[in-house]
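Engineer: Following is a predicted model, sequence given first.
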Amino acid sequence: MINNLYPLKFTPILKDKIWGGQKLKTILNKNSDLPNVGESWEISDVEGDTSIVNNGSLKGKSLKDLLDVYKEELIGKHNYKTFKNKFPLLIKFIDAKEDLSIQLHPNDELAAKRHNSFGKTEMWYVFQADPGSNLIVGFNQEMTPEKYLKHLNDKTLTQILNFDEVKEGDTYFVEVGRVHAIGAGVMVAEIQQTSDITYRVYDWDRVDSEGNERELHNDLAIDAFDFDMPDNFRVTYDKTPNQSNEMVSCPYFTTNYLRINQTLQKENNHDSFIIYMCVDGDAEITANGSSEHIKKGETMLLPAAIKQFEISSKNATLLEVYV
């Protein structure tokens, strides 16, 4: 069936959020009438939010349809054996006009037991940040459950959180069990396990248009924390042009930084699909006789069955993701 497969693009699923803004529309040209677009789900197999192909002969087919038909040709033999007809990653662009809630995510074991879901290991690549804007990741001191709960109950949680001022290109690996939040003025590309399970522990005491606070999950969250995690969440990586530079590699995904200013002949030596997120410039990706254009703010999926392809650009920055 490989002759049917080609570089796939999907219709973004846009999410209105209390903390969302306008950058996904104004900077990334996402088409929406929503007032506060906080997230663009680029590739999703979350129940109720399945991505739909918007290019080529498979246009109109859902990601679930593709998995049903193409199986390991779409995601790779090992991935299909592990995940069956469930796409393993959720790919997003996020715009925080206001601070997101202070939150964390459960691990696979806890998520499966409580929610019949995967855990939510994730990473962020900052591709725009207003001056002085921050990410919150981890604590600024050694932490115990008792100390954490005291600050939570005293409403002094922000005193023990680690605030990092960020700029374009900064990258963070957020493992399950680590407290975190995207700060106001930051726009990120987010790569994560397919999961929408978030434990919200503090929401800045804000209310919606009807005066209601959002639900908190502190009873669930306390068991999900890993208070002994080292401060290893900041990612350093090379930016050598015209080659894949590893940023994050974990059991759930590998992400590389790829800056291109020429034509590259690429091989997929992984038993996996490859996703390209364009975070700057634009490029042409050619595979299996089909050529597709990708520009800043767009995402493309190369099925696992495509082993040789070409990327051509005068100036583009791509995040290259596979499992």
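Structural biologist: Cool, the structure landed. Residues are numbered from 1 along each chain as shown.
Engineer: use CA for all of it now, contacts and neighbours both
Structural biologist: OK.
Engineer: Roughly how far does the residue lying closest to Gln103 once chain neighbours are set aside sit from Thr171?
Structural biologist: Nearest non-adjacent residue to Gln103, counting by C-alpha to C-alpha, 6 or more residues apart in numbering: Arg200, 4.4 Å away. If you measure Arg200 against Thr171 using C-alpha to C-alpha, to the nearest Å, the figure is 22 Å.
Engineer: structure B:
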Amino acid sequence: MSPADGAERSTAREPIELPANQPKQFYRGGASIAALRGEPEAAADYGPEDWVASTTTLFGRDGTGLSTLPDGRLLRDAVAADPTGWLGPAHAAEFGADTALLVKLLDAGQRLPVHCHPSNSFAASHLNCRHGKTESWVVIGASGPDPTVYVGFREDVDAATVERWVSTQDSPAMLGALNAVPVRAGDTVFVPAGLPHAIGPGVFIVELQQPTDFSVTLEWQGFLDNQDAGHLGLGYPTALECVDLAGWTGDRLDSLVRHTHDRADPVVPLFSSQADPFFRADRLHADGELALDASFSVLVVLSGSGRLRSDGGELALHQGSTVVVPHAAGEARVDGDLVAVRCRPPVIGAGS
């Protein structure tokens, strides 16, 4: 390779379509991901998560979960070699070579267990990590008689009660204590760190989250091999300190959920400003040409087809396309007739 070729390779400019990246999980699902991508349903029923443009590994499993680019490099390594090109100067100044974002397709083939995620401060104190795991769900499909998610305790709960539920694995009590929220395609749910939650069967989402795999699983029996897999190696007495024990009702609960199914603007913001310190997402409705500002981003095409044109080149888009776009690709245009979710990292300076 000539020096010129090496310089060209080191500068990220080209939007790249990524293949599926489905590390095996403990719960069932995956049919909706296969259908979105137009692929045969996998024989194994434990591929319910597609980690898109991932620079994050599964907890305790070195390398598993990382996205590989078509040239064989890990995306993590490509970003480390050129953080400014991939992420932009402002983001690189704040986060270095850290994308500060993980995007997943998640297809719940069964109800997920009641669990929660640590905050930034908890992760820094106990897990030696800058990021906790605040997340948001963009519902893109909902099937079955009663698609439901469960978020936050309905009333204040004391720590001793939660410890008893976990020690006795009282699943009915844990699930019954949560707010049951019916959902349909077009709904979004913001899930701040600490909030206990679960996702019901038949709910298909694009999930945006901080780039960690930190989960404290309150309801481990029937899901995990043993309780040691549920507390991040901290022991439950410490791990449960991250649980939000407050009741979420009325306007406070409503602030977590948005309904956007009836909106078809060219760009539909999916989250309120409370998500800005963690991530951003818009639903794009391209009918002809739609301009996009320069940004590291992940596109998930939900329907239709078209083309993404940028300084880095031109890329065909179709239903099921998952694309990573470097900041250095510059301002981009989507041409065609399609609907997509555009995911981006935090707003610099928003705080978290």
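Structural biologist: Happy to help now that I have it. Given the structure is predicted, the values throughout are model-derived calculations rather than measurements.
Engineer: sorry, back to before: give me the neighbour count for the residue nearest to Gln103 of the first structure.
Structural biologist: 22 (other C-alpha atoms under 10 Å).
Engineer: just Val334 of the second structure next, same as before
Structural biologist: Around Val334 of the second structure there are 25 other residues, counting by other C-alpha under 10 Å.
Engineer: need the contact list for the residue nearest to Gln103 of the first structure.
Structural biologist: Applying C-alpha atoms under 8 Å, 6 or more residues apart in numbering, one finds that Arg200 of the first structure lies in contact with 101-104, 215-218, 221.
Engineer: can those go into CSV with extra columns for neighbour count, distance to Met123 of the first structure and secondary structure?
Structural biologist: Output for these, formatted as CSV (neighbours: other C-alpha atoms under 10 Å; distance: C-alpha to C-alpha, whole Å; DSSP: H, G, I helix; E, B strand; the rest coil):
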residue, neighbour count, distance to Met123 of the first structure, secondary structure
Ser101, 22, 17, coil
Ile102, 23, 16, strand
Gln103, 23, 14, strand
Leu104, 29, 13, strand
Glu215, 11, 24, coil
Leu216, 17, 23, coil
His217, 15, 22, coil
Asn218, 16, 23, helix
Ala221, 19, 20, helix
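Engineer: Which single one of the residues you listed is nearest to Thr82 of the first structure?
Structural biologist: Checking the contacts of Arg200 of the first structure against Thr82 of the first structure by C-alpha to C-alpha gives Leu104 as the nearest, at 25.1 Å.
Engineer: Need the nearest residue in space to the aligned partner of that closest one in the second structure, chain neighbours excluded.
Structural biologist: Aligning on TM-score structural alignment places Leu104 of the first structure opposite Cys116 in the second structure. Using C-alpha to C-alpha, 6+ apart and skipping residues adjacent in sequence, the residue nearest Cys116 of the second structure is Pro196, 4.6 Å away.
Engineer: any idea how far whatever residue of the second structure lines up with the residue nearest to Gln103 of the first structure is from Ala7 of the second structure?
Structural biologist: Correspondence of Arg200 of the first structure to the second structure, assessed by TM-score structural alignment: Thr217. Remark: distance between Thr217 of the second structure and Ala7 of the second structure (C-alpha to C-alpha) = 46 Å.
Engineer: cool, Phe95 of the second structure as well?
Structural biologist: Distance from Phe95 of the second structure to Ala7 of the second structure, by C-alpha to C-alpha: 23 Å.
Engineer: Specify which residue of these two has the higher count of neighbours.
Structural biologist: Higher neighbour count among Phe95 of the second structure and Ala7: Phe95, with 15 against 9, using other C-alpha under 10 Å.
Engineer: Just tell me what that one corresponds to in the first structure.
Structural biologist: In the first structure, Phe95 of the second structure lands on Phe83 (TM-score structural alignment).
Engineer: ok, its match to Leu152 of the first structure distance?
Structural biologist: Phe83 of the first structure is 37 Å from Leu152 of the first structure, by C-alpha to C-alpha.
Engineer: and the aligned partner of the residue nearest to Cys116 of the second structure in the first structure, what does it touch?
Structural biologist: The alignment partner of Pro196 of the second structure in the first structure, by TM-score structural alignment, is Val179. Shown in contact with Val179 of the first structure (C-alpha under 8 Å, 6+ apart): 102-104, 136-139, 225.
Engineer: got it, and Phe163 of the first structure?
Structural biologist: By C-alpha under 8 Å, 6+ apart, the residues touching Phe163 of the first structure are 134-137.
Engineer: Could you give the secondary structure assignment for the residue nearest to Gln103 of the first structure?
Structural biologist: strand (DSSP: H, G, I helix; E, B strand; the rest coil).
Engineer: Now do it against Leu100 of the first structure, distance only.
Structural biologist: Per C-alpha to C-alpha, Arg200 of the first structure is found 10 Å from Leu100 of the first structure.
Engineer: Same question for Leu302 of the first structure.
Structural biologist: Computed as C-alpha to C-alpha, the Leu302 of the first structure to Leu100 of the first structure distance reads 32 Å.
Engineer: just to revisit the earlier point, which of the contacts of Arg200 of the first structure sits closest to Ile274 of the first structure?
Structural biologist: For Ile274 of the first structure, the nearest member of the contacts of Arg200 of the first structure is Leu104. The distance, counting by C-alpha to C-alpha, is 27.2 Å.
Engineer: which residues does that closest one contact?
Structural biologist: 176-180, 198-201, 221, 224-225 are the contacts of Leu104 of the first structure under C-alpha under 8 Å, 6+ apart.
Engineer: No more questions from me, cheers.
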